[in-house]
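[1] Structure, please.
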Amino acid sequence: MGLHGAGFRHRALVELDADACATLRKNVLANPEWDGCEVLQRDLKSFEPADLGCVPEELALLSGGVPCPPFSSAGKRLGREDDRDLFPVMLKWIDHLRPRAVMIENVKNLMERKFDDYREEIAEDIQWFGYKVYGWNILKASDFGVPQYRPRAIFVAIRKDVRAEFHWPDPAGYASLSVADALVSSMYRRFRDSGEPGWNDGYERWLGKAESGKAAPTLVGGSKKHGGADLGPTRAKWAWRQLGVDGTGVAEEPGDLKHPERDLYGPLGPKLTVSQAAILQGFPEGWKFSGRKTAAYRQVGNAFPPPVAQAVGESIMATLRASDAASAGQEKARALVEPRVAPRRDRRDDFCGTVVS
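    I've put the predicted structure just below:
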């Protein structure tokens, strides 16, 4: 969604999880703005890039949320020894497709010293493929208008024939957003529509704590090996409690509310619904998630916040367009000196991108 907002047209979205694919199909395939985009449920370990049907060097961008568990605390940080590590697969796709730009996202733990050698190997391989590597940068979602701290490690590389420099997005132009700012409307509706006596008192208690002006701690999606959905480890739950939110579980949506005393009026405050967690990730309220509550929450908690993806995508797009403008100017100057017999075919203004989740 973030890269789409940055101006990229997607060729394909490749994802293994069935519920996540259902979410993509529900939101993308019915939207004419996404015409030409395929949603492919594939295991990237057995899906060959040649099967995508793209000509090498055709794509503007290959972007991937390479699985985080090999580098996360919950995943035991086994790195390349973890069978869930897909960096070798990502390198294969880059080598085959040769996109003009590459963007990779992962958890901030990837920046720890124990992974220094692995990060350097990845960067060296991509550089050897013919790219200028702009390295890894930690971007915080809260710096880009997302009401959640959420630091993430982002990698960008630009093919060497691109005639412009990439610059990381500047967070200076983004306003900060607190949990209260983001959830005030939806939380008010939840309490009001519960029909419970004294609902306004419950809402005011939550608002009084949430108005601390703080962004939320990082949402944790977990994995299928993890139990039910909750908002993270003990320290995160304590931080949520300071914001008036019970982080021990996820609430039912208002229309499905069966246990108001558990989901809204518990001693620790209201639990978040999946749709509220999505707001804290920067998703618009119109984006719908498929699957049961836990499956839907995991999609939200594991997502790369769209506003951050858009900020990085806009910087990549600016680089590609600046290069195209420079090339067009050079072609025009050459044509004035040596007119061509055949007219020059203009470069397409629309860029294709492949997002590999």
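[2] going forward, measure contacts and count neighbours with C-alpha atoms only.
    Will do.
[3] you'd agree residue 280 is up against residue 146?
    Yes. With contacts counted by C-alpha atoms under 8 Å, residue 280 reaches residue 146, the gap being 6.6 Å.
[4] which ones are touching residue 300?
    Each residue near residue 300 by C-alpha atoms under 8 Å, 6 or more residues apart in numbering is listed here: 221, 274, 277, 278, 281.
[5] Quickly find the element holding it.
    Residue 300 is located in helix 293-301, with elements delineated by DSSP states H and E.
[6] among the contacts of residue 300, who's most crowded?
    residue 281 (28 neighbours; other C-alpha atoms under 10 Å).
[7] my guess is it contacts residue 146, does it?
    Yes. With contacts counted by C-alpha under 8 Å, residue 281 reaches residue 146, the gap being 6.5 Å.
[8] residues shared between the contacts of those two?
    With contacts defined as C-alpha under 8 Å, 6+ apart, the residues adjacent to both residue 281 and residue 146 are residue 305.
[9] which one's the longest helix in the protein?
    Among the segments of the chain that qualify as a helix by DSSP state H, the longest is helix 306-337.
[10] Buried residues, stretch 50-64. List them.
    The neighbour-count criterion (16 or more other C-alpha atoms under 10 Å) identifies 59, 60, 61, 62, 63, 64 as the buried residues of stretch 50-64.
[11] Could you dump those residues into CSV with secondary structure added?
    Shown next, in CSV, are the buried residues of stretch 50-64 (DSSP: H, G, I helix; E, B strand; the rest coil):
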residue, secondary structure
59, coil
60, coil
61, strand
62, strand
63, strand
64, strand
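[12] Going by distance to residue 53, which of these wins?
    Using C-alpha to C-alpha, residue 59 comes nearest to residue 53 of those, at 11.1 Å.
[13] how about this one, so we can line them up?
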Amino acid sequence: MKSVELFAGAGGLAMGVTLAGFESLAVVEWDKWACDTIRENQKRAFPLVRDWPIWEGDVRAFDWSSIPQDIDLLAGGPPCQPFSMGGKHKAYGDKRDMFPATVEVVRSLKPKSFIIENVKGLTRSSFANYYQYILLQLEFPEVTRQHDECWSHHLKRLQSEKTSGALHGSGLTYNVVPTLVNAADHGVPQKRERVFIVGFRSDLGVEWSFPSASHSLDALLHTQWGSGEYWERHEIPKKNRPKITAALEAKVRKLGYLMSPPKEKPWRTVRDALAEVSDPRHSDGNFMNHAFQNGARSYPGHTGSPLDLPAKTLKAGDHGVPGGENMMVMDSGQVRYFSVRESARLQTFPDGYVLHGSWTEAMRQLGNAVPVALGRRVAASVAECLIAASTRQITQLRRWHVA
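    Below is the predicted model:
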């Protein structure tokens, strides 16, 4: 199966796509530091990225005629800053809004499927109309914006086309499924909420839904306060375990965690993710990108990630890591910054994958990335549907041939 990756960044989603069995025909990214990260790992012959055809530049300047139409998957995360809770919230008025460029690539390549990821802020009420506009453009990419037509008028025309039903079954259309996802529910040791917009070309007849959650908070609470297995696994004696609050104890008893565990696996915590990683202040040199970064301090509302829950969302920031972010709260109650390697683990990047640049630059790349494990899970579910659709088409052709 063939794929193209847009806005690849440091390669999180693209690595997930590769792990799901896709072969990249183009990996496009404009940021020099992120491209240097990928190229450095290619020089190191890191297997997941070794054969990627990396192209440094604007997706709008890429020669898309060099890529065959009907590829299996187009994947990417357009820059999130126009919609981020911490950004300037300009959306369509922000020059970094790359959704129009993404729709143009869909229109040009006519991929069988696409995976598009962005921040939760895209779904907030102030962006409601523009979010609908994005979804409708992806559903009907051939209904193009006319010369001098504003986006709101284009939206009305798309809405009219959708309600009329005239375009379904003719031309290039997609069945589009948007889903708000918490990465922690899928085995990532980080509470990271993101929007995934997945589409399948309508002629394939695919019925798809986002993979069910494999991990849960309830299951974690059971291992901590029901069975106690969590603390035993980490060899934490009872005297050193945090005290359970009255409210949490009431919830534990009400939901019966003392009796039987939930069906999902436990959420993965910071302690789980960093179990074998030494403190960067006393590093033994066994891990790359694991230098200590000084200067961490808490601010109101920014107090770091507790060890025994998934980490708070890693932040990128336009001008470096925002104050009070990307920190862990140690057993002593003090805070320190996550090292680059620790942050990479929280984003489920492989330990052998090197991040290029300073701590600030590497953290920006990681903060903008899709967790590799989550990218793989979504891409694998898409691959499964594509294979099933191909099998159906082959079976139908054989029946017609026999008839």
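[14] before we move on, back to that, what's in contact with the next helix or strand along the chain from the longest helix of the first structure?
    Following helix 306-337 of the first structure in sequence order, the next helix or strand is strand 351-356 (DSSP H and E). Residues from elsewhere that reach strand 351-356 of the first structure, judged by C-alpha under 8 Å, 6+ apart: 7-15, 58-66.
[15] Please identify the buried residues of strand 351-356 of the first structure?
    Residues of strand 351-356 of the first structure classed as buried under the neighbour-count rule (16+ other C-alpha under 10 Å) are 351, 352, 353, 354, 355, 356.
[16] can you name the two of those residues that are farthest apart?
    Using C-alpha to C-alpha, the buried residues of strand 351-356 of the first structure reach their maximum pairwise distance at 351 and 356, which is 16.3 Å.
[17] what's the burial count for the alignment partner in the first structure of residue 351 of the second structure?
    In the first structure, the residue matched to residue 351 of the second structure (TM-score structural alignment) is residue 285. Other residues near residue 285 of the first structure come to 11 when the count uses other C-alpha under 10 Å.
[18] now stretch 365-382 of the second structure: which residue numbers in the first structure?
    Under TM-score structural alignment, the counterpart of stretch 365-382 of the second structure in the first structure spans residues 299-316.
[19] do stretch 113-129 of the second structure as well
    The alignment places stretch 113-129 of the second structure over residues 101-117 of the first structure (TM-score structural alignment).
[20] now the matching stretch: how far from the chain's centre is it?
    Between the centre of stretch 101-117 of the first structure and the centre of its host chain there is 15 Å, according to C-alpha atoms, centre = their mean, to the nearest Å.
[21] Would you mind identifying the next helix or strand past whichever strand or helix holds residue 105 of the second structure?
    Here residue 105 of the second structure sits within helix 99-109, counting by DSSP H and E. If you walk from helix 99-109 of the second structure toward the C-terminus, the next helix or strand you reach (DSSP H and E) is strand 113-119.
[22] Quick check: which helices or strands does that next one pack against?
    Strand 113-119 of the second structure is packed against strand 73-76, strand 193-201, with contacts defined by 3 or more C-alpha pairs under 8 Å, 6 or more residues apart in numbering; DSSP states H and E.
[23] and those as TSV, adding distance to residue 218 of the second structure?
    Written out in TSV, the entries for those read as follows (distance: least, C-alpha to C-alpha, whole Å):
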stretch	distance to residue 218 of the second structure
strand 73-76	32
strand 193-201	18
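[24] which of the residues in stretch 47-61 of the second structure are buried?
    With burial defined by 16+ other C-alpha under 10 Å, the residues of stretch 47-61 of the second structure counted as buried are 48, 49, 52, 54, 55, 56, 59.
[25] no no, stretch 262-279 of the first structure
    Neighbour counts over stretch 262-279 of the first structure (16+ other C-alpha under 10 Å) mark 262-265, 268-279 as buried.
[26] follow-up on the earlier one: which among the buried residues of strand 351-356 of the first structure gets closest to residue 20 of the first structure?
    Relative to residue 20 of the first structure, the closest of the buried residues of strand 351-356 of the first structure is residue 356; by C-alpha to C-alpha it sits at 12.3 Å.
[27] And the closest residue to that closest one other than its chain neighbours, how far from residue 353 of the first structure?
    For residue 356 of the first structure, ignoring the flanking residues on the chain, the nearest one in space by C-alpha to C-alpha, 6 or more residues apart in numbering is residue 64 at 4.5 Å. From residue 64 of the first structure over to residue 353 of the first structure the distance is 11 Å, taken as C-alpha to C-alpha, to the nearest Å.
[28] and what of residue 294 of the first structure?
    Relative to residue 353 of the first structure, residue 294 of the first structure is positioned 30 Å away (C-alpha to C-alpha).
[29] again, but for residue 93 of the first structure
    According to C-alpha to C-alpha, residue 93 of the first structure stands 13 Å off from residue 353 of the first structure.
[30] next one: residue 104 of the first structure
    Here the distance between residue 104 of the first structure and residue 353 of the first structure works out to 13 Å (C-alpha to C-alpha).
[31] Pull up the overlap in contacts between those two.
    Common neighbours of residue 104 of the first structure and residue 353 (C-alpha under 8 Å, 6+ apart) are residue 63.
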